[in-house]
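Visitor: My questions are about this predicted structure, shown below with the sequence.
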Amino acid sequence: MTAPNETPELERLSELARTRGLRVSVAESLTSGRLANTIGAGESASDWFAGGIVAYFTEVKERVLGLTPGTDPTSAACAEQLATGALRLFEADICVSTTGVGGPGPEGGHPAGTVYLGWATAEDSGHRRLALTGDPDEVLSASVDAAVRLLAFHAESLHPAGPRRGSGGED
């Protein structure tokens, strides 16, 4: 039976993570847990979804995820740093982050609907900028959908994980 949030992209991500032994994580500001909720509904998520962190306060982003002080919270740099920080925190193979302005009005000089998704793997990181329209709920839903697509896209290029971190092997 398909979960209510199940989409073709989530099914694809679930399949890739399971068959390749990937560990997936998320870091959220804008989406306030919606992305983790969606990813957690993926098939056998308990086998591959390491978890997520919701960090609204800038000082939490700095202290827990390593955001450089003074970074614009609605920026490509912020999105990439959040993804990289959560990748390390969860010892994941891939991470996607969400940050931006959900609306209904502008914030920090950025119009409503300005969203940045960050992504990180052990080899690379990057971002995608979205300019969304609609009410805050529509912006958040579109952000989550785009983040799931981004995770699935980057999971395609990842190879099976090696020995799991922290699994011993050292004397």
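Guide: Thanks, I have it. This one's a predicted model, so the numbers in the text were calculated from it and none came from an experiment.

Visitor: C-alpha only now, for contacts and for neighbours.
Guide: Noted.

Visitor: just the helices in this structure please.
Guide: 8-20, 34-40, 45-48, 58-65, 76-89, 136-156 (DSSP state H).

Visitor: Report the buried residues of the longest one.
Guide: Neighbour counts using 16 or more other CA atoms under 10 Å place 136, 139-140, 142-152, 154-155 of helix 136-156 among the buried residues.

Visitor: next up, a second structure to put side by side with the first:
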Amino acid sequence: MTADQIAALARGHGYTVAVAESLTGGSLAAELAAADDSSEWFAGGVVAYQTRTKQRVLGVAPDCPVISAECVSTMAASLTDLMGADAVIAISGAGGPAGQAGQPPGTVVIATLVRGRESVEEHCFPGTPGQVLAAARAHALRQLAAQMRG
């Protein structure tokens, strides 16, 4: 799945897309912004890398584990309101080489929220931190496209 395919789905269905990123550090937003006619359908993104940013900007509760379905679900819902978007990706995880927040390296949680329909998936991608990030980005785009088609 490429960003240009997301662009086609967004234009075809009238979606406004946004991303809330932790693990991927803004690389999903950069990929989407480089797609065809992105100014028509891409609202933007929030990079909430630190836990306190997730809490202050995206409303994640202080006692919520930052690599969890609850966290990315909250990130997605908050971003929907913040950006006025109707197709959102939220992603958090432990890229490695060490684990984080009690999760092993490669653990990635992705939420997509499209016009009120949510999908949350947890994965464990193998490899170096760069390989984990690449796999996470690719899967996040596939997950969003599946939701946008549905």
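Guide: Done, it's in. Because the structure is a prediction, the values reported are computed rather than measured.

Visitor: And the helices of structure 1: which comes nearest Gly118 of structure 1?
Guide: Gly118 of structure 1 lies closest to helix 76-89 among those, at 4.3 Å (CA to CA).

Visitor: on average, how far is the closest one from the matching bit in structure 2?
Guide: By mean CA distance after the TM-score superposition for structure 1, the fitted helix 76-89 of structure 1 averages 0.9 Å away from its aligned residues in structure 2.

Visitor: What residues in structure 2 pair up with that helix?
Guide: Using TM-score structural alignment, helix 76-89 of structure 1 lines up with residues 69-82 of structure 2.

Visitor: picking that back up, got the helices of structure 1 as a markdown table, with distance to Ala120 of structure 1 columns?
Guide: Output for these, formatted as a markdown table (distance: least, CA to CA, whole Å):
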| stretch | distance to Ala120 of structure 1 |
| --- | --- |
| helix 8-20 | 15 |
| helix 34-40 | 16 |
| helix 45-48 | 16 |
| helix 58-65 | 13 |
| helix 76-89 | 5 |
| helix 136-156 | 9 |
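
Visitor: Can you say which of the ones you listed is nearest to Gly102 of structure 1?
Guide: Using CA to CA, the nearest of those to Gly102 of structure 1 is helix 136-156, at 5.0 Å.

Visitor: and the angle for the closest one with helix 8-20?
Guide: Here helix 136-156 of structure 1 runs at an angle of 30 degrees relative to helix 8-20 (axes from the mean of the first three to the mean of the last three CA atoms, to 10 degrees).

Visitor: Please tell me which residues of structure 2 helix 136-156 of structure 1 aligns onto.
Guide: Using TM-score structural alignment, helix 136-156 of structure 1 pairs with 129-149 in structure 2.

Visitor: tell me the average deviation of that stretch from structure 1 after fitting.
Guide: With mean CA distance after the TM-score superposition for structure 1, stretch 129-149 of structure 2 averages 0.7 Å from its match.

Visitor: So what touches stretch 16-34 of structure 1?
Guide: 35-36, 44, 47-56, 82-83, 86-87, 90-102, 140, 143-144, 152, 155-156, 158-161 (CA atoms under 8 Å, 6 or more residues apart in numbering).

Visitor: Kindly name the residues of structure 2 that line up with it.
Guide: With TM-score structural alignment as the criterion, stretch 16-34 of structure 1 aligns to 9-27.
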